[in-house]
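> Quick one, what's the 3D model for this:
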Amino acid sequence: MINQSERIRSMDTLRSIAILMVLLAHTVLGFGAPAGLAPIQLGGMGVDLFFVLSGWLLGGQLFKEMEQGQINIRRFWVRRWFRTLPAYYAVLFFTIGQQVFTKDDPAIPWQFFVFVQNYNYPLEIFSVSWSLAVEEQFYLFVAPFLAITIYLSPNLRLCVLVVLFLLPTFFRYMGWYETTAETHVRLDGCLMGVMLASIKYQQQWIWRLLVRYSGSIALTATVFCVLFFYQRWFPLSWLGDPGFLVRSLMFGAWVVYANSGGFARWYLYFPGSYYIATRSYAIYLLHPDAIAITNRLPLDLSFFPYMMVVFIISVIASELLYRIVEMPFMKLRSKTRMAH
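A predicted model of the protein is given here:
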């Protein structure tokens, strides 16, 4: 576990923004997606921000190991699984339990146990888990890939990463997918994060150039992000919804600025970011249940009170999951030999 004093506050802010965007988008959907609010569902691209953050974090860890001459793939996997699997399986078994008690002939969703449900989309249960399948498949790929490239020059490795980054766009262009929940067409964000980590640790002159202009680039990305929402209410002929490539570039700009220097790293922050960021995984897992509970309450609410009820239930449920499941396993990870 990372001590709060060692955390980069700006990254907590980005994690908080990501989960709040997703929560808001799904809350609008749970409310019935009335015409005046439906455009906010674009907030679902907060998942893409999570992908970029994940690629950046894990890429950074692996490139630090690479500097020491070797990447320990087993340790990487063990650490990720201690962090992600306990809470995931806790919610999965809870979801299956609901199906057993409420359905006459519940099917055993075996795909969910091995994280391939995103290739069987749309999902009848645990719908948000498609993105977790993308993440887990990314974990299986990224460490062995970087370990294989350890003897390549940094320039050649970066070129390979650029090609990989562009492949999902090529696959989508060719139509080689059934849905955009499939991993091979949704890895733009993860690979953007890894690319940026590669630049930071192995291409210092490029990183310094990005940092020098990071404020302007991030501001431009933010303006476009606002415009993407705006154009859903007031359509602009020259702008539509952002594609996955554009999202990864936009959120990549945010990550660079968030790590550009002392001012951004410390002051790009709002109160509560640390709390929301540390509970963001649990909130992501449980907010659909919070929406379902809110919809069953005998209340006639306008959207804002409805949203607040969903948020409060999500936070309470996630706090329980965080303390009962996530924290004990993170402590166990710190004592496990294979995680060191």
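> from here on, contacts and neighbour counts on C-alpha atoms
Will do.
> What separation do you get for Lys331 and Ile316?
The span separating Lys331 from Ile316 equals 22 Å under the rule CA to CA, to the nearest Å.
> Just checking the distance from stretch 74-90 to the centre of its chain.
A distance of 15 Å separates the centroid of the chain from that of stretch 74-90, by CA atoms, centre = their mean, to the nearest Å.
> let me fix that: stretch 22-41
Mean-position distance between stretch 22-41 and its chain equals 19 Å (CA atoms, centre = their mean).
> Second chain to compare with the first, below:
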Amino acid sequence: MNKNRIIGLDILRSVAILLVLYSHLRIYCFEYNLYKIRIDGVSVFFVLSGFLIGNILIEKIRTNKLNILHFLIFRWTKTLPSYFVILFLILIYYIVTKQDFSAFNYKYVIFIQNFYTSHPSFFKEAWSLSIEEWMYIFLPLVLILNNFFKIDKLKYFISVFLFFVFISIILRITYYELGIYSSLKEEFRKIILFRFDSIIFGFLVSIFYIYFHNFWKKFSLLSLFLGLICILSIELKLWNYPPLYFTLESIAILFLLPYLSNKDFLPPKTLNYLFYFISKISYSLYLINLSFMQIIFIPFFLKYFSFIVPNNNFILYYYLIFTFFFAILLHYFIEIPFLRLRHKLN
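Purely as a prediction, here's the structure:
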């Protein structure tokens, strides 16, 4: 395990992917009435990703070392290979089984299938990747413009981040009040222009981490308490205005970061390794767990291996076992080789 890793952030990433898995495995819980957790695992990923990438971008811009092409290659060698492998496998499956894949088009290749409209039914989980990819294209380009203006970098960063937050919130409120979109899950949650703010909140909190680190550490416990209060208010449904739901969710998550990013936060060693492992394969788990497993593998498994499924409850067990199995394969045979390539390029 890398000694420089921050275990608290591994825990947060692990919780995020476990929340995603929990929301998707509920269809296999035939005899259990599972509690519906309102906090969205993808929103946790957004804020955490914004925080981590924000630290990298802001530090490089502060020291005039940002190379946008290098930054994008650094990110794409992590995200694109596995994405295109799963996209290709799903597409091949649809072609071979002669199913309708008319929802697929070139937009999936350049991540604009949900730029300003709801995400298509094909490869449903790709919606969040589109939001992240475009955010990490737009933001460095906007931030590096600071080099052309005689503006204090800190003020410029804050102004840009607040602008993106404002635009996303105003768009959601406008579309909701006009009755154009009303579905929290399928529309507000999955449209690129509506969700930039979730990632930007992570960038905003990275400013405190870099510029006001003493304040960050001093009030970490208070921040944790506020975050838990926000999460509780979400779970108790005390805040139900759809356009601002994701705003409160993002604020709740960012409040957790000062405490969890503290290197002095150390759970038992066994848990360290567990969270480290889940965190490492979280991206592969995300790509594997929905379309690949629920559309391709589980139907195939039930068709040809039903004799080892004594009752419906076993479907859940097989779903979890094979989700982790295929995620590990994807991580070690696709992700890691490209990460090694990235290291060589560096």
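> Other residues contacting the helix or strand containing Ile253 of structure 2?
Using DSSP states H and E, Ile253 of structure 2 maps to helix 242-260. Surrounding helix 242-260 of structure 2, the residues in contact under the criterion CA atoms under 8 Å, 6 or more residues apart in numbering are 7-9, 12, 39, 43-44, 47-48, 169, 172-173, 176, 182, 184, 188-189, 197-198, 201-202, 205, 209, 216-217, 219-221, 223-224, 226-231, 234, 239, 265.
> which of these count as buried?
When these are checked for burial by 16 or more other CA atoms under 10 Å, the buried set is 7-9, 12, 39, 43-44, 47-48, 169, 172-173, 176, 182, 188-189, 197-198, 201-202, 205, 209, 216-217, 220-221, 223-224, 226-228, 230-231, 234.
> Mind checking which of those residues are in helices?
Using DSSP state H, the members of those that fall within helices are 7-9, 12, 43-44, 47-48, 169, 172-173, 176, 197-198, 201-202, 205, 209, 216-217, 220-221, 223-224, 226-228, 230-231, 234.
> Now do the helices in the stretch 51-200 of structure 1.
The residue ranges that make up the helices of the stretch 51-200 of structure 1, judged by DSSP state H, counting those that start in this stretch, are 73-102, 110-113, 129-148, 154-174, 188-202.
> Turn these into a markdown table, columns for distance to Val310 of structure 1.
Rendered in a markdown table, the data for those read as follows (distance: least, CA to CA, whole Å):
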| stretch | distance to Val310 of structure 1 |
| --- | --- |
| helix 73-102 | 18 |
| helix 110-113 | 25 |
| helix 129-148 | 19 |
| helix 154-174 | 34 |
| helix 188-202 | 28 |
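> Just say which of these is most tucked in.
Between the helices of the stretch 51-200 of structure 1, helix 188-202 has the highest mean count of neighbours, a mean of 25, where neighbours are mean count of other CA atoms under 10 Å.
> Remind me what it packs against, helices and strands.
Secondary structure elements in contact with helix 188-202 of structure 1, counted by 3 or more CA pairs under 8 Å, 6 or more residues apart in numbering; DSSP states H and E, are helix 46-67, helix 154-174, helix 204-212, helix 244-258.
> Please render the ones you listed as TSV that adds distance to Ser131 of structure 1 to the earlier fields.
Rendered in TSV, the data for those read as follows (distance: least, CA to CA, whole Å):
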stretch	distance to Ser131 of structure 1
helix 46-67	7
helix 154-174	15
helix 204-212	29
helix 244-258	14
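> Could you pull up the contacting residues of the residue lying farthest from the centre of structure 1?
Largest separation from the mean C-alpha position in structure 1: Asp104, at 34.8 Å (CA atoms, centre = their mean). Residues counted as contacts of Asp104 of structure 1 (CA under 8 Å, 6+ apart): none.
> gap between it and Gln98 of structure 1?
Distance check for Asp104 of structure 1 against Gln98 of structure 1: by CA to CA, it reads 11 Å.
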